[in-house]
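In: what follows is a predicted protein model with its sequence.
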Amino acid sequence: MRSVLGWLLVGLLGLSSLHGKNLLLSIPAQDCSCGEGFSASAELLQQDTAISTYKITFPSPIRTSLPENNTVPGELFLPRAAEDDRGSHSLPAVLVFHILHGNYELERLLCGSLARAGIPAMFCKMPYFDERAGQAGRGAIFASTDVFLESFTQGQADARRAIDLLTSLPAVDAGKIGVAGTSLGAILSTSLCGNEPRIRRVAAMLGGGDLRRIFSFARETRQFQNFISRQTPPDQERIWSLLARIDPLAQAAALQNLSRRGALMLVFAENDDVIPPDCARQLATASACQNVTWLPGATHYTAIAALPGLVKQNVAFFAADLPAAASASAPAGQEALAQVAAICSAWAKMFTPPAPGKGHALQLQGSISAAAQKHQFSLSFLRHGNSFRLSGNIPELGEFSCGADAAGTPWMGGKNQRLFIGRGEAQPGRTAAQYITPRRYFRFQMGSSFLAALENAPEILNQYLDLQSDSLADGSRRLSLRSKNGLIAGEIVLTLDGAGQLRALAFDLGKYRGEIQVSQCLANGEVSVPADFPAGMQAQEVRQEDLLRMWAAIWEFFLEKIDP
């Protein structure tokens, strides 16, 4: 009877014409971990040639006083081949736990990447998250000590029910269930495996053990800290006692068993400022894990720069349980994906220091149309070591030039051939980034780091882009890109020369249209930057800080355009 849900999925969900319709799925009691059958609903959200994504809802095994919290929402990502499977029971499946603060895009990225590799994957929202909190919001979890404690028990019960759903799929081997998560999700993954014997493989990124220390340390858990501090001493002891029982360190025996089979993977950030690194080391030691990755120099949030490679690492880890015949072949258009990823990486690297002895160069010009107005622009950027030179003509800014010499001394060109040099009251190590809104600059830095790393895992772009590649008569290639999830309306068209170098970019994004000609885009190549300040201009020394603040204001202007 374990295939009842699976047969319904095959017979009902495998049809693209059912997009937007709600379907009722039934799982009998004998297939459920708690011995109680349940029904789940599924709605097709999105489908392409490789995977289908469904919105899943099912009742929580634990009924709370808040009705909204008693329904568990999630998303199921199925390889198209798994939808047509009528009972092979051969594929692994993965339940992904989400982070504390986020919009579930990280979980969708991992689930989608797993599904494209042939592995069904799913994530569910934990108790009191989003719609499960009702009108009270996340604060509902702090209604009382009993509610707070019950949320942890309910979260694990919900996860076991999600595993019931996964094991009921006719394509899934119930002996190949894995769990994965990042940050809070990593803690939940390693915590659950001690209470759920069906878990056969665990990948935990940026987690750790010793929940009491983690709760007391991280600024992200300040709301939890404040709640606990307001409780009576007996209730505080109840809370710490429960946390000790579900602590990943308390699951050492189960984790060691996984480790002995090579089925445990841990990833930590060397300078994690949310999960103390000593808590990470405690978990690595207690689990005797042999597959541990430390991200050098990374904090909890800068670790996102390594995300493309980490997703690829996760997929390979869980794909070890795929039968040989089910191993996913390279997606169609892999070469085109690699070219798009290389372009994203090269452009993003313009904002990172070049490799020793190398430099970056970007030369482009074009036009942008918006609100019935057409604007011409040009841009030239050269960077080598501490020196760089940036000049151009940009709408709303006009002609500009700025840079730094080999010693890092900043300069900026002004009207009437004036040249401002920031030597006054100079301090070594001072940069314009210090004067940009920290949150905005951080988001930009993380986004550019993520794009720069895409060349190591171009297949991730499959999650976001519909790509069409056409060869042209002159030997060049045209790549047409559209957003797969509809978040970005319109189309971007890239034109590559015979050597695969980007030469033109055209876009029509509704409000904005434009064409860009790219004469040079080179990252970590042979680049020279004029060593001296621009000649023929009237030089004037100014305070270093004043000049850097001017740079920061211009940079902030552009960041506001891309990240309001």
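Out: Arrived safely, thanks for sending. Residues are numbered from 1 along each chain as shown.

In: for the rest of this, base every contact and every neighbour count on C-alpha atoms.
Out: Will do.

In: name the residues that touch the helix or strand harbouring Ala284?
Out: Element membership for Ala284, per DSSP states H and E: helix 277-287. The contact list for helix 277-287 (C-alpha atoms under 8 Å, 6 or more residues apart in numbering) reads 206-210, 213-214, 248-249, 252-253, 255-256, 259, 266, 268-271, 292.

In: mind redoing it with 10 Å?
Out: Contact partners of helix 277-287, identified using C-alpha atoms under 10 Å, 6 or more residues apart in numbering, comprise 190, 205-211, 213-214, 247-260, 264-272, 288-292, 294, 299.

In: got the buried residues for that helix?
Out: Pro277, Cys279, Ala280, Gln282, Leu283, Ala284, Ala286, Ser287 (16 or more other C-alpha atoms under 10 Å).

In: how about stretch 40-56?
Out: Buried-residue list, stretch 40-56, by 16+ other C-alpha under 10 Å: 40-47, 50-56.

In: structure B:
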Amino acid sequence: MRGPVRTTTAILFALIANWAGAQDAGTLETFAARDTLSALQDPSSDATACLEGFAWPTANFDVTVETVDGDASPRSVRFPSPLDTGNPINDRVTMKWYVAKGPQGETLNRPAVLVAHESGSGMTVGRLVAKTLSLYGVHAFLIHLPHYGDRRDRTLKPEDQDVVKTMRQAVVDVRRGRDAIAVLPDVDASHIGLQGTSLGGFVAALSGSLDDGFEKVYITLAGGDFHSLLTNGVNEAAKMRQKLADAGYTGEKLRQLVQQVEPLRIAHRLDPQRTWMFTGSQDRVVPMANAQALAKAAKISAEHHVIVPANHYSAILYFPTIIDLIVRQSLPADAIPAALKSDS
């Protein structure tokens, strides 16, 4: 029996060695952070009432960064959500850090952009935006919104979660995400922007309206007036409309529900000089009227509202334009890649 015992023991030790090697291949660092959320008050009583739904007691919190494969993969940044839903999987926020690298593979000290993804489970567009920004020298952080990615509890169905609570958690997670990014090495903490697409665009509009936490905000394929959007929109909007109707939310009851997280109530708090919108003229998921309503409430000028001849999906063809603008607004002139300068 010595042969089999020796063989089994050798295999066991090999497995332990491989496991240890896998652990050694990654690094885990912890950084101390604190919320910088300003007092959420507004001259408008309606805006103040809306803001109260996004307030939380500011606190110290820890940010962990896990690096594996020598940065061949995005780093995983994690921190606790300010809103406790009682689900430890969902309440531990994950951001994927796409690191800005120099020509020799060195990590650059550069500005950052937090990216809020669309409603697709694969977060494909969000990943594309984050990866591309990092290739142009901007640190990009793709946040996993509640019930997505690493925060998905497989025992629960995301579509069965409370819509208002989920949106509120997404908004406060994004705002705390800004403070988590600010304490990380090689990030220029004085220049942290926010970009969101579709679902992420609505989240960005709300989170960017809380205070001046983000230097610049880029709202893509999103708008305001949730009630009319749910009433008239197609595809994702229609699915959400049906889900809420099945739960008994129609008519005035639906209006009162979505009014709790309505961007138009606080959009005037966005700085129009530091906010940009990107809209598809043929978008039927977020119709032009809804985009224009948000632009009007935030006083976004025509120069800051880019309208492209596309629908909600074909707008992806114009993402190079969006990336170009974000990179130019994020980086100092001497750091803008030559490929973009040649297009000037």
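Out: Alright, I've got the coordinates. Predicted model only: the values in this text are computed from it and were never measured.

In: hang on, the earlier thing: between the buried residues of helix 277-287 of structure 1, which is closest to Leu169 of structure 1?
Out: Ser287 (30.7 Å; C-alpha to C-alpha).

In: how about that closest one, what's its match in structure 2?
Out: Aligning on TM-score structural alignment places Ser287 of structure 1 opposite Ala298 in structure 2.

In: would CSV of the buried residues of helix 277-287 of structure 1 with distance to Gly175 of structure 1 be doable?
Out: Output for those, formatted as CSV (distance: C-alpha to C-alpha, whole Å):
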residue, distance to Gly175 of structure 1
Pro277, 33
Cys279, 30
Ala280, 28
Gln282, 29
Leu283, 25
Ala284, 25
Ala286, 25
Ser287, 21
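
In: isn't Lys157 of structure 2 up against His147?
Out: Yes - the pair Lys157 of structure 2 and His147 qualifies as a contact (C-alpha atoms under 10 Å) at a distance of 8.5 Å.

In: what does the longest helix along structure 2 contact?
Out: Scanning structure 2 for the helix with the most residues, using DSSP state H, yields helix 2-25. For helix 2-25 of structure 2, the external contacting residues (C-alpha under 10 Å, 6+ apart) are Thr67, Val68, Asp69, Gly70.

In: starting at the chain centroid, how far to that helix?
Out: 41 Å (C-alpha atoms, centre = their mean, to the nearest Å).

In: next: stretch 557-564 of structure 1.
Out: 21 Å.

In: now stretch 233-253 of structure 2
Out: With C-alpha atoms, centre = their mean, you get 24 Å for stretch 233-253 of structure 2.

In: now the most centrally placed residue in structure 1: closest residue in space, sequence neighbours ignored.
Out: In structure 1, the centroid-proximal residue (C-alpha atoms, centre = their mean) is Leu106; its distance is 4.0 Å. Once flanking residues are discounted, Leu106 of structure 1 sits nearest to His98: 7.9 Å by C-alpha to C-alpha, 6 or more residues apart in numbering.

In: that neighbour maps to what in structure 2?
Out: In structure 2, His98 of structure 1 lands on His117 (TM-score structural alignment).

In: quick check: that match touching Ile219?
Out: No - counting by C-alpha under 10 Å, His117 of structure 2 does not reach Ile219; the two are 11.2 Å apart.

In: overlap in contacts, the two.
Out: Gln195, Gly196, Thr197, Ser198, Gly200, Gly201, Val203, Ala204.

In: touching, the residue nearest to Leu106 of structure 1 and Pro127? I think so.
Out: No - in this structure, His98 of structure 1 is not within contact of Pro127 by C-alpha under 10 Å, at 11.6 Å.

In: so the two - more neighbours on which side?
Out: Pro127 (29 against 26; other C-alpha atoms under 10 Å).

In: show me the contacts for the more buried one.
Out: 60, 64, 68-73, 133, 138, 140-141, 148, 150-156, 158.

In: derive a PyMOL selection command for the buried subset of these.
Out: A single PyMOL command selects the buried members of the contacts of Pro127 of structure 1 (16+ other C-alpha under 10 Å):
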select buried, resi 60+68+69+70+71+72+73+133+140+141+148+150+151+152+154+155+156+158
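
In: just the ones in helices from the contacts of Pro127 of structure 1, please.
Out: Phe148, Glu150, Ser151, Phe152, Thr153, Gln154, Gly155, Gln156, Asp158.

In: what's the second one aligned with over in structure 2?
Out: The pairwise alignment with structure 2 assigns Glu150 of structure 1 to Lys165, based on TM-score structural alignment.

In: let me see the contact set for the counterpart of Ile163 of structure 1 in structure 2.
Out: Under the alignment by TM-score structural alignment, Ile163 of structure 1 pairs with Arg178 in structure 2. Contacts for Arg178 of structure 2 (C-alpha under 10 Å, 6+ apart) come out as 35-37, 112-114, 141, 189, 192-194, 213-214.

In: can you pull out the strands in the stretch 1-150 of structure 2?
Out: Assigned by DSSP state E, counting those that start in this stretch, the stretch 1-150 of structure 2 shows strands spanning 27-34, 60-67, 75-80, 92-98, 110-116, 139-143.

In: can you redo those as TSV with distance to Thr321 of structure 2?
Out: Supplementary listing: the strands of the stretch 1-150 of structure 2 in TSV, determined by distance: least, C-alpha to C-alpha, whole Å:
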stretch	distance to Thr321 of structure 2
strand 27-34	34
strand 60-67	31
strand 75-80	27
strand 92-98	20
strand 110-116	16
strand 139-143	17
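
In: which of those strands is buried the deepest?
Out: strand 139-143 (a mean of 30; mean count of other C-alpha atoms under 10 Å).

In: that one packs against which elements?
Out: Helices and strands touching strand 139-143 of structure 2, as assessed by 3 or more C-alpha pairs under 10 Å, 6 or more residues apart in numbering; DSSP states H and E, comprise strand 75-80, strand 92-98, strand 110-116, helix 124-135, helix 163-182, strand 187-197.

In: for Phe31 of structure 2, which of the ones you listed is the nearest?
Out: helix 163-182 (8.5 Å).

In: mean distance, that closest one to its aligned residues in structure 1?
Out: When structure 1 is superposed, helix 163-182 of structure 2 averages 1.6 Å from its matched positions, counting by mean C-alpha distance after the TM-score superposition for structure 1.

In: centre of the chain versus that helix, how much separation?
Out: Per C-alpha atoms, centre = their mean, the centroid offset for helix 163-182 of structure 2 relative to its chain is 8 Å.
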